[in-house]
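A.B. asks: Below is the structure, and that's it, no one-letter string:
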């Protein structure tokens, strides 16, 4: 009935199937449940025997056969009315049930070894998607399919061909936070699939019935998806009787009416970018929704309004002027070849921090121009910086809140020196509340540059995410500015805003998205956005020459610059290969189109 009602008004209604959490199956077949090494269960929050949370099912048990039967039954039931299948809770924990132990032993894996259990859980996830995909395709080769894991990471590569599209579940007032979507979408948009941003109408997260997300927050979450070239969806949950709540759909409607007017501008566009951050997920999965090093890098670049992507080693790096390796990109042989290929085909630079650039033998690539000496036992320590950092940082020592490496220059220029504290803080020696004051230099560089590589010995990106020290960001910004020369975009927009530049070749148009919504921590448990704070007279300087190179299209003859929200023509001027104009007002979200 609900599907028919949707189809009557032209709305597609894919069918939702929960995979890992099925209370009916869990209650009737406890032998199908995942088990921890001590025999206890995995599940969602409060999931004990007498508790109301979901218990997680194991896909190496006969439950998988039941699931496949359920999928076939669902497809036959809906027949030609089926618009697609959304599979949720598609992950496997490091299970120690009898079925998993037997299969691990058959693969010569050790069930008592945690790393082997984690490896086998990833093998199981891939196997599960294969099994579901084959089941669906046997019934309907064209049925849209999405597997939801609550995140999109490089590990998706192994089953990417089985996805018809990507959906980025990201409710900022839940465990995802406002960090997640702007990070994940910059990776997902480069995977070659149509992609959708998914938020929810709830003040908190799923099933927070009787709550309503602040309108400003819902605007930002949907508009940011549009700005990144994504579709957008706002999730809700029906009551058991199938009714919908008027207040909810008045809220959703007030936002979707704006989306309806604005979604066409970025549809079919491509991001104009010149920097790439290499995703730490190619090394290992983070236990957090967003790896801290990746989050710090995204925040640093976004706050300065650089135009950038997030990439893995299977993507083309050639178009980027700068590749950033944040904190923990240990080089495999494949990554070494990728970097050498990048150096051979481009004149681009690499910015690496902490362990990035080391291989498994703790040796840096020769292009780094440094040697590895070991871990720095002083945490924290201090740095004093010179060269391009002079006159931009405080004229004194800068504390480095993180574990660093000891390196020695082997051809690289030293841009900063380590100064240690008087002593390492411990129970015998401590000075006031935190680290001891600065002592003397030990001759260890904390920042270097070679012909192609800039390097910092500390994990500046994770340190910025953890500590928010402005000078960490300023140092990275100075390096980025030097590497880029003239960036594609400069602006006086404050760091609280977002700017995303896209290109639509078919329409002969650049699309500049400007957003200004400020998440606030007003509550203990979550961030939200309550008000729209307008900005006025936002200056934009676009490098016509560099944009033309990035998109392989000459845009030197601009025909018009228009602010979409008020349908206003904006005056502009071209000067020294730069296009300059001022956006009079950004009231939440403004789109500026530039016809060439």
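C.D. replies: Okay, I see it. Because the structure is predicted, anything quoted here is derived from the model rather than measured.

A.B. asks: hey, let's count contacts and neighbours off CA atoms from now on
C.D. replies: OK.

A.B. asks: for the stretch 301-450 of the chain, what spans make up the helices?
C.D. replies: 333-345 (DSSP state H, counting those that start in this stretch).

A.B. asks: now the strands: where do they sit in it?
C.D. replies: Chain-ordered strands for the stretch 301-450 of the chain, with DSSP state E, counting those that start in this stretch as the definition, fall at 308-311, 322-325, 349-353, 370-375, 381-385, 398-400, 405-409, 413-421, 438-449.

A.B. asks: and if you look at the stretch 1-150 of the chain?
C.D. replies: Using DSSP E, counting those that start in this stretch, strands in the stretch 1-150 of the chain cover 15-18, 85-88, 145-147.

A.B. asks: looking at those, which is buried most?
C.D. replies: Most buried of the strands of the stretch 1-150 of the chain by mean neighbour count (mean count of other CA atoms under 10 Å) is strand 145-147; its value is a mean of 23.

A.B. asks: who touches that strand?
C.D. replies: 84-88, 90, 129, 162-167 (CA atoms under 8 Å, 6 or more residues apart in numbering).

A.B. asks: And stretch 192-209, by the same measure?
C.D. replies: Residues outside stretch 192-209 that contact it (CA under 8 Å, 6+ apart): 164-174, 181, 188-189, 211-214, 218, 221-222, 225, 230-237, 248, 252, 526.

A.B. asks: about what we covered before: need the strands of the stretch 1-150 of the chain in TSV with distance to residue 103, can you?
C.D. replies: Listed next are the strands of the stretch 1-150 of the chain as TSV, based on distance: least, CA to CA, whole Å:
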stretch	distance to residue 103
strand 15-18	24
strand 85-88	24
strand 145-147	24
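
A.B. asks: Check it against this one:
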């Protein structure tokens, strides 16, 4: 049994427990003798339990007035949960809410953040709609919370970790914030200065609370304090405050199925232990009576594992203190599969050949460019990380710079050094020009001539597309006019419509048909440099033309002709690679989501794979190839430095394990 105080968790539950003051009988049915058993049965090794919820109520033995009024005077609920979980060998990190605290907002309304019209900031609407008030961390509330944190970590030391929630940068126009801004030399009337002060204030309280928690950690702790609700792209700076990372992302709760593949690939190069939370909820947090389909739970947990993270599922503890059996049937089914897979990737590191260079100031939401890149690269079976410009690029073979990344002089210098060292660079759309308006890199395979006058053009190729289609395909974005330089390999050129669609010059419903084919280059390849003269990733995200993805794939093939993985099968198949101590593991994920409400994608079934060829670049002939966790031996062909197998499985997640 692992030591629950030091082992980094692999299969966790975040046990939400937000109870308003009108909820009675808090913990009335809690039984320390049986509390941990549902988690044991579901293969859970860590449960985050609550000291303080969004209502500002406390759930441990304390004389503080914030103690929940429905908690019996003789019940120390948090202590009972921690002791029961530890007795079962399960970690019990402790949760406290930060900027959301309804008790403090009611008792001390002067501590609530104010917007620039001096109105209280509230998540959820007006004064007469349900929602959370947001506290001002420049007010005395910061000291109030410090007292609560200190009391908790002193009472429960050594703690398994502390989860501090609702920690975004919150601008405020309160007198507390105004005073702090003036001391910092910032101007309260300037919205940008209010945002700067909010970031500075957040980093100050993060350092303060981190120091409180660190004193209560065991010497060999791998998990410390986590500040939730902050953009993971901030971790380029904030990772120095942390021992570990947690990624919250419920696909059905507003995050979507593109969020985790983007953020996970940004976080994992930092090298910090990382776990990710999905949820058992049909929609989002607090959906107490909602249960997502089992296939969706299985998919999301398997995807977390395949991306090199450890697993977490959000649940909610009913007020009377007994875990929901139905929830742990769902969670246990997914976690037992993950547990069976873990030995094959233990000690492993995710492998990536392509770096997608992004601006971390854009935050966690990838936007159209990032969304298009993630979807296209996944569908092309490319192994990639998402990295900020400050990253060391030397470990990658190709860097893709999407249209939303500004090529500053510093980025230009890094890309030139990477290219000079033998790497390939793909520049898409606006990234072809630096922040100074000049070409982003020397020796581009094209000359640039400024934006086209046509807002909609067509992709022209001399030959057919992969499926045999012989046609010019619409590209509904304005390209940059570009001409090929000598020696460039042109993959596609621009065809123009007969006329542009304006109020007085239009033909047809959407755009005019193809008119003239031009010599303007859309995609060209030079010496390990690819120029894509339009915002192709944004177009793919918005419109989903498979030919746009295929065009990017051809460009990558030109500079990365021997990718780590090749795989057939359906386009939705996700492949990721982990290098373990004595094997290389190729994850295969085959689930399909469908849009079933205006805003909800659901997964109901695994999609079988039948005779799908999977090829891995290897340095030598493997000693054995097997499909796990089924334990099936696979016939392998080894030629030209590649090991190839055919996979048939009805499971949504399987692993091709290639032993050295």
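C.D. replies: Received the coordinates, thanks. Being a predicted model, the structure only gives us computed values, none of them experimental.

A.B. asks: what TM-score comes out when they're superposed?
C.D. replies: TM-score for the superposed chains, counting by TM-score structural alignment, normalised by the length of structure 1: 0.90, backed by 577 aligned residues with a CA RMSD of 2.4 Å.

A.B. asks: Let me know the closest of the contacts of strand 145-147 of structure 1 to residue 272 of structure 1.
C.D. replies: residue 166 (21.0 Å; CA to CA).

A.B. asks: Show me what the closest one aligns to in structure 2.
C.D. replies: Here residue 166 of structure 1 is matched to residue 245 in structure 2, going by TM-score structural alignment.

A.B. asks: residue contacts, that match?
C.D. replies: Here residue 245 of structure 2 is in contact with 226, 267, 272, 273, 274, 275 (criterion: CA under 8 Å, 6+ apart).

A.B. asks: I want to check the residues you listed in structure 1. Which are still in contact there?
C.D. replies: For the contacts of residue 245 of structure 2, the subset whose aligned partners also touch in structure 1 (both residues aligned by TM-score structural alignment, their matches' CA atoms under 8 Å) is 267, 272, 273, 274, 275.

A.B. asks: Compare the residues you listed and tell me which has the most neighbours.
C.D. replies: When neighbours are counted by other CA atoms under 10 Å, residue 267 leads those with 25 neighbours.

A.B. asks: close enough to count as contact, that one and residue 237?
C.D. replies: No. Applying CA atoms under 8 Å as the test, residue 267 of structure 2 and residue 237 come out as separate, 11.9 Å apart.

A.B. asks: So which bits of stretch 525-535 of structure 1 are buried?
C.D. replies: Residues of stretch 525-535 of structure 1 classed as buried: 526, 527, 528, 529, 530, 532, 535 (neighbour count, 16 or more other CA atoms under 10 Å).

A.B. asks: Now render these as JSON lines, adding secondary structure and distance to residue 594 of structure 1.
C.D. replies: Shown next, in JSON lines, are those (DSSP: H, G, I helix; E, B strand; the rest coil; distance: CA to CA, whole Å):
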{"residue": "526", "secondary structure": "coil", "distance to residue 594 of structure 1": "38"}
{"residue": "527", "secondary structure": "coil", "distance to residue 594 of structure 1": "34"}
{"residue": "528", "secondary structure": "strand", "distance to residue 594 of structure 1": "33"}
{"residue": "529", "secondary structure": "coil", "distance to residue 594 of structure 1": "30"}
{"residue": "530", "secondary structure": "coil", "distance to residue 594 of structure 1": "31"}
{"residue": "532", "secondary structure": "coil", "distance to residue 594 of structure 1": "25"}
{"residue": "535", "secondary structure": "strand", "distance to residue 594 of structure 1": "20"}
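
A.B. asks: ok, of the residues you listed, which one's closest to residue 44 of structure 1?
C.D. replies: Nearest to residue 44 of structure 1 among those, with distances taken as CA to CA, is residue 526, at 19.2 Å.

A.B. asks: just checking, what residue in structure 2 corresponds to that closest one?
C.D. replies: Using TM-score structural alignment, the equivalent of residue 526 of structure 1 in structure 2 is residue 600.

A.B. asks: who touches its match in this structure?
C.D. replies: Contacts for residue 600 of structure 2 (CA under 8 Å, 6+ apart) come out as 252, 283.

A.B. asks: likewise residue 435 of structure 1?
C.D. replies: The neighbourhood of residue 435 of structure 1, defined by CA under 8 Å, 6+ apart, consists of 380, 421, 424, 425.
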